[in-house]
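Visitor: Provided below for reference: sequence and predicted model.
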Amino acid sequence: MTTLTNRPNTALLVVDVQIAVVEEAHERDAVVANIGSLVEQARREEASVVWVQHSDDELVRGSDGWRIVPELAPGDAEPLVEKHYGDSFEDTALETVLSGLGVGRLVVVGSETDACVRSTLHGAFVRGYDVTLVSDAHTTFDKTAWGAPPPDQVIAHTNLYWSRQAAPGRTAGTVPAKAVDFGPTAAVA
């Protein structure tokens, strides 16, 4: 149950599924397909879909690589939050957007598992949200050259790690795309 008052709704949060971010990502096509299926499910179930789009010195706003992948298209009425830091809440309008939608629970998908996705999971959780990570709808590219484990291990470890998170009044967990439920959360009245 979220610690946020009067926020019973669930939103799908799509983090940084941009051309340059996922072009070399582990199992890119399968992950993007799973995200696409979840976007359609959320729309059918009238759950909010909120898009997050990163930019910085290397990922220049307006460039081809900055754009959302062509397989996915934000709806005209779906909020798109631009960010410059790993945590999608940091110095953005995300909290205002989610508050306005009455969202107390987030279902998180996207890229990079070991950077923006993980930072956003924690950012949401410490702000009082219930946070579900979709185990087969997040990805990262190979960073073994910098000492990181292979991408499949990064993803598996993040899934394990997030399935064991706990905090007073909030829930966390990891589920596969086929088990996602966009139903309302038991929000604090």
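Guide: Yep, that arrived. Residues are numbered from 1 along each chain as shown.
Visitor: okay, CA-based contacts and neighbour counts for the rest of this
Guide: OK.
Visitor: next, count neighbours for the residue nearest to Ala93 when sequence neighbours are not counted.
Guide: Leaving aside its chain neighbours, Ala93 sits nearest to Val81 (6.6 Å; criterion: CA to CA, 6 or more residues apart in numbering). Using other CA atoms under 10 Å, Val81 is surrounded by 17 other residues.
Visitor: ok, Val81 to Lys178 distance?
Guide: 26 Å (CA to CA, to the nearest Å).
Visitor: element containing the closest residue to Leu72 other than its chain neighbours, please.
Guide: Once flanking residues are discounted, Leu72 sits nearest to Gly36: 6.2 Å by CA to CA, 6+ apart. Secondary structure from DSSP states H and E places Gly36 in helix 28-44.
Visitor: which residues touch the next helix or strand after that helix?
Guide: Downstream of helix 28-44, the first helix or strand assigned by DSSP H and E is strand 48-54. Strand 48-54 is contacted from outside by 10-18, 39, 42-43, 66, 68, 74, 78-85, 88, 101, using CA atoms under 8 Å, 6 or more residues apart in numbering.
Visitor: 7 Å - rerun?
Guide: With contact meaning CA atoms under 7 Å, 6 or more residues apart in numbering, strand 48-54 is reached by 10-16, 39, 42, 78-84, 88.
Visitor: show me what contacts Val154?
Guide: Here Val154 is in contact with Asp114 (CA under 7 Å, 6+ apart).
Visitor: then Ala20?
Guide: Gly65, Trp66.
Visitor: so where do the helices sit in the chain?
Guide: Under the criterion DSSP state H, the chain contains helices at 19-22, 28-44, 94-100, 118-126, 151-163.
Visitor: let's bring in a second one:
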Amino acid sequence: MTTLPDRPGTALLVIDVQNGVVEGAPRRDEVIANIASLVDRARTEDVPVIWVQHSDDGGLKEGSEAWQYVSELPRREGEPLVHKRYSDSFEDTELEALLAERGVGRLVVSGAQSDACIRSTLHGGFVRGYDVTLVGDAHTTEDLTQFGAPAPELVIAHTNLYWGFQKAPGRCGGTVDTAEVSFGAAE
């Protein structure tokens, strides 16, 4: 249903599952296990897996231990790695070109953080014409309650809730759990 012509393919995006991003995140191990399951399924079904890695001048300096991807999610040679400096994985990166090369019009999104890079990338893909599915049990966020944010579990639940109802002319959003993910075209 994507609005992108001649792009029937699906890609799995794995966003910012880096040591410094998911350290102390709720359900960290469960989320990483779900992402690993998605990666295995995508590889088995010849679905592109595209890795996204954030860097900044603060705690995620390129090359630092915090910047590194978690060891439980090894990237295979040939799987693209998109380096970003903004929340939206499309912003000032080669992500759009990589997806176009692979004929991708539908994204399956996983990773961190729910209320920052996940939300920004969901919206970034959607406004660019992609169908975008969020994997509800394959994303997490840090605890920002000291700054007035809701508890992480509520942030995750709210993100799952509102993304489940996203639709626009010619494209759709949606939220599913890992076990319900289909890498086929959106319905």
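Guide: Noted; the coordinates are in hand. Just so it is clear, the model here is predicted, and its values are computed rather than measured.
Visitor: report the TM-score for the pair.
Guide: Once superposed, chain against chain, the TM-score is 0.98 (TM-score structural alignment, normalised by the length of the second structure); 186 aligned residues with a CA RMSD of 0.9 Å.
Visitor: thought the residue nearest to Ala93 of the first structure was touching Leu94?
Guide: Yes - using CA atoms under 7 Å, Val81 of the first structure is in contact with Leu94, at 6.2 Å.
Visitor: now the residue at the greatest distance from the centre of the second structure: how far from Ile118 of the second structure?
Guide: In terms of distance from the mean C-alpha position of the second structure, Gln146 ranks first, at 25.5 Å (CA atoms, centre = their mean). The gap separating Gln146 of the second structure from Ile118 of the second structure is 21 Å, by CA to CA.
Visitor: try Thr145 of the second structure
Guide: From Thr145 of the second structure to Ile118 of the second structure the distance is 19 Å (CA to CA).
Visitor: which of the two has more neighbours?
Guide: Ile118 (27 against 10).
Visitor: neighbours of the equivalent of the residue nearest to Leu72 of the first structure over in the second structure, how many?
Guide: Applying TM-score structural alignment, one finds that Gly36 of the first structure aligns to Ala36 in the second structure. Neighbour count of Ala36 of the second structure, defined by other CA under 10 Å: 17.
Visitor: same question for Lys84 of the second structure.
Guide: Other residues close to Lys84 of the second structure by other CA under 10 Å number 20.
Visitor: residues contacting it?
Guide: Neighbour list for Lys84 of the second structure: Gln53, His54, Ser55, Thr93 [criterion: CA under 7 Å, 6+ apart].
Visitor: could you report the neighbour count for the last one?
Guide: Yep, that's Thr93 of the second structure we're talking about. For Thr93 of the second structure, the count of nearby residues is 16 (other CA under 10 Å).
Visitor: same deal with the second one?
Guide: The number of residues packed around His54 of the second structure, counting by other CA under 10 Å, is 23.
Visitor: what about the nearest residue to it once chain neighbours are set aside, distance to Cys117 of the second structure?
Guide: Distance criterion CA to CA, 6+ apart; nearest residue to His54 of the second structure, sequence neighbours excluded, is Lys84 at 4.9 Å. According to CA to CA, Lys84 of the second structure and Cys117 of the second structure sit 10 Å apart.
Visitor: map the residue nearest to His54 of the second structure onto the first structure.
Guide: By TM-score structural alignment, Lys84 of the second structure lines up with Lys83.
Visitor: returning to that earlier point: now the helices of the first structure in CSV, with distance to Thr2 of the first structure?
Guide: As requested, the helices of the first structure are arranged in CSV below (distance: least, CA to CA, whole Å):
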stretch, distance to Thr2 of the first structure
helix 19-22, 31
helix 28-44, 20
helix 94-100, 13
helix 118-126, 9
helix 151-163, 16
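Visitor: quick one: which of these is nearest Val109 of the first structure?
Guide: Val109 of the first structure sits nearest to helix 28-44 of all the helices of the first structure, at 6.8 Å, using CA to CA.
Visitor: follow-up on the earlier one: contacting residues for the residue nearest to Ala93 of the first structure?
Guide: Val81 of the first structure makes contact with Trp51, Val52, Gln53, Thr92, Ala93, Leu94 under the criterion CA under 7 Å, 6+ apart.
Visitor: now rank the residues you listed by neighbours and give me the top one.
Guide: Trp51 (23 neighbours).
Visitor: aligned partner of that one in the second structure?
Guide: Checking TM-score structural alignment: Trp51 of the first structure goes with Trp51.
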